[in-house]
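Asks: have a look at this fold, sequence not included:
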């Protein structure tokens, strides 16, 4: 199995079909950026109510788009029906809080008590930012684990992860305004400027991804990130859980208008 990408399909439906037949296994950052992208979380039915409460308590961290019935791999959002076992380019599988596998197909790991959640993703912001004249790299942004924490109303709790995009100083207000209109992409930034204020000592050393550099007239702008629930899952003591692999998202049919 290679991770080289063919030509980008013209629609999310065509992309999902290519993912399902394994001709597309690459990241989704920077492609079809006029459409809603989503993070995936799968937990046992016994933990699903608690996870939904965690999402409701932290709506900008975990914008809850849709969830499935126990054991049903089909998830529906805004009229778009997807099979979450096969329509994400790559997955992560967790057992007893430890990362066990990173497969390209979740079907063999799907359980009768599995419940899937689709959560809004910051990749949804990139197209609107570009259309507003703010350059955004087509690769996935760097991700950092901060000193911020979520509101833990259940066993799910932990550190907040953020993605960072450098923004020209005179466009920061525009970036705030554009993304504030997109709650399904985490909405407005969670922090702007000095990374030390959120516990980050060295921007050049992200926890995930590659640091793109900060120009002399740029400000680091930080948005909530879908890695946060993955951190919470690792601490929740679940026998089983699954997520998307970082940067490999579920791309839905909803057009992002901002």
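Replies: Thanks, I have it. Keep in mind it's a predicted model, so treat the numbers as computed, not measured.

Asks: could you use CA atoms for every contact and neighbour count after this?
Replies: Fine.

Asks: residue farthest from the centroid of this protein?
Replies: For the chain, the residue at maximal distance from the C-alpha centroid (CA atoms, centre = their mean) is residue 216, at 29.0 Å.

Asks: sec struct for it, please.
Replies: coil (DSSP: H, G, I helix; E, B strand; the rest coil).

Asks: roughly how far does residue 194 sit from residue 135?
Replies: As judged by CA to CA, to the nearest Å, residue 194 and residue 135 stand 21 Å apart.

Asks: over to residue 104?
Replies: Taking CA to CA, one finds residue 104 at 31 Å from residue 135.

Asks: and for residue 171?
Replies: 10 Å.

Asks: pick out whichever of residue 104 and residue 135 has more residues nearby.
Replies: Per other CA atoms under 10 Å, whichever of residue 104 and residue 135 has more neighbours is residue 104, with 22 against 15.

Asks: need the contact list for the residue lying closest to the more buried one once chain neighbours are set aside.
Replies: By the measure of CA to CA, 6 or more residues apart in numbering, the closest residue to residue 104 outside its immediate chain neighbours is residue 90, 4.4 Å from it. Residues near residue 90 by CA atoms under 8 Å, 6 or more residues apart in numbering: 25, 102-105, 244-245, 248.

Asks: then this one, side by side with the first:
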């Protein structure tokens, strides 16, 4: 059995990061190392960092900021002690002049002394709380990446960055929707409560079975699609804003930290 296939909800964050570092973990991290915070990454030159910080402050729902590194640092002790930001994610994306040009297994060869890492909260974190409460998370049950969609919902422009909201979707029946809202509201630092439920057309989504990122999942006739702000939003913003150079995680391929989920719960 490979190291990748042996990873599961009981795996430690260190084991998940090491598997990514060794090139053995290549798939999405949803459902791995349950109970620990997973984060989105946006890595920008220092010249762009102050502007992006203002953008995050203006749009905290899709861009909940958990940590910022020093320029050039590949570590961030607020996230983990044995961290290598350039190698501990299963897949990264490289952006040049507003275009995603490459998806790579590590970014050590792309690293620069002026790069600043932003760690943003991820909804994979609250999935552990949903499952602990007895709710089924469809993309985990089906072994798929969470479906994510571009929307028509405009963000607040700031710092030279602008664009529209990206959302992730999880279907639930009516009773479970209420419980899911209650649970995720406790976690504002990982997107918190949903931003929309029901008719996807009201937020500009025309084809629920054809996500812009991730994989499609089944939605039953008695289920309601529920949409959360998504950490892929900054990736679309980098494209829309035409940023000259940036690195992010590949959608669904997160950095798993040593921070317990419970540390982000409000109550």
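Replies: Good, I have the coordinates. A quick note: this is a predicted structure, and the numbers were derived from the prediction, not measured.

Asks: which residues in the stretch 1-150 of structure 1 form helices?
Replies: Assigned by DSSP state H, counting those that start in this stretch, the helices in the stretch 1-150 of structure 1 fall at 12-20, 45-57, 123-131.

Asks: for the longest one, give me the average deviation versus structure 2.
Replies: Read that as helix 45-57 of structure 1. Helix 45-57 of structure 1, aligned to structure 2 and superposed, deviates on average by 0.6 Å (mean CA distance after the TM-score superposition for structure 1).

Asks: structure 2: which residue goes with residue 154 of structure 1?
Replies: Aligned counterpart of residue 154 of structure 1 in structure 2: residue 159 (TM-score structural alignment).

Asks: wouldn't residue 86 of structure 1 be in contact with residue 105 here?
Replies: Yes. Between residue 86 of structure 1 and residue 105 there is a contact under CA atoms under 8 Å: 5.4 Å.

Asks: list the contacts of residue 198 of structure 1.
Replies: Residue 198 of structure 1 neighbours (CA under 8 Å, 6+ apart): 146-148, 191.

Asks: what does it correspond to in structure 2?
Replies: Checking TM-score structural alignment: residue 198 of structure 1 goes with residue 203.

Asks: residue 91 of structure 2 maps to what in structure 1?
Replies: Match for residue 91 of structure 2 (TM-score structural alignment): residue 90.

Asks: with residue 191 of structure 2 instead?
Replies: Checking TM-score structural alignment: residue 191 of structure 2 goes with residue 186.

Asks: so its match sits against residue 222, correct?
Replies: No. Between residue 186 of structure 1 and residue 222 there is no contact, the gap being 10.6 Å when judged by CA under 8 Å.

Asks: where along structure 1 do the strands fall?
Replies: 35-44, 64-67, 74-77, 80-83, 91-95, 98-101, 114-120, 143-149, 159-168, 191-192, 218-224, 240-244, 250-255 (DSSP state E).

Asks: could you dump those into CSV with mean neighbour count added?
Replies: Output for these, formatted as CSV (neighbours: other CA atoms under 10 Å):
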stretch, mean neighbour count
strand 35-44, 26
strand 64-67, 18
strand 74-77, 16
strand 80-83, 16
strand 91-95, 21
strand 98-101, 14
strand 114-120, 26
strand 143-149, 19
strand 159-168, 23
strand 191-192, 17
strand 218-224, 22
strand 240-244, 26
strand 250-255, 20
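
Asks: nearest to residue 232 of structure 1, out of those strands?
Replies: Closest approach to residue 232 of structure 1 among these is made by strand 159-168 (7.6 Å; CA to CA).

Asks: how far apart are the closest one and its match in structure 2?
Replies: Strand 159-168 of structure 1 sits 0.6 Å off on average (mean CA distance after the TM-score superposition for structure 1).

Asks: contacts for that strand, please.
Replies: Under CA under 8 Å, 6+ apart, the answer for strand 159-168 of structure 1 is 61, 122, 134-136, 141-150, 175, 213-215, 217-228, 231-232.

Asks: what is the burial count for residue 89 of structure 2?
Replies: 33.

Asks: how much space between it and residue 247 of structure 2?
Replies: 12 Å.

Asks: please apply the same query to residue 186 of structure 2.
Replies: Computed as CA to CA, the residue 186 of structure 2 to residue 247 of structure 2 distance reads 30 Å.

Asks: please apply the same query to residue 234 of structure 2.
Replies: 11 Å.

Asks: same question, residue 17 of structure 2
Replies: 18 Å.
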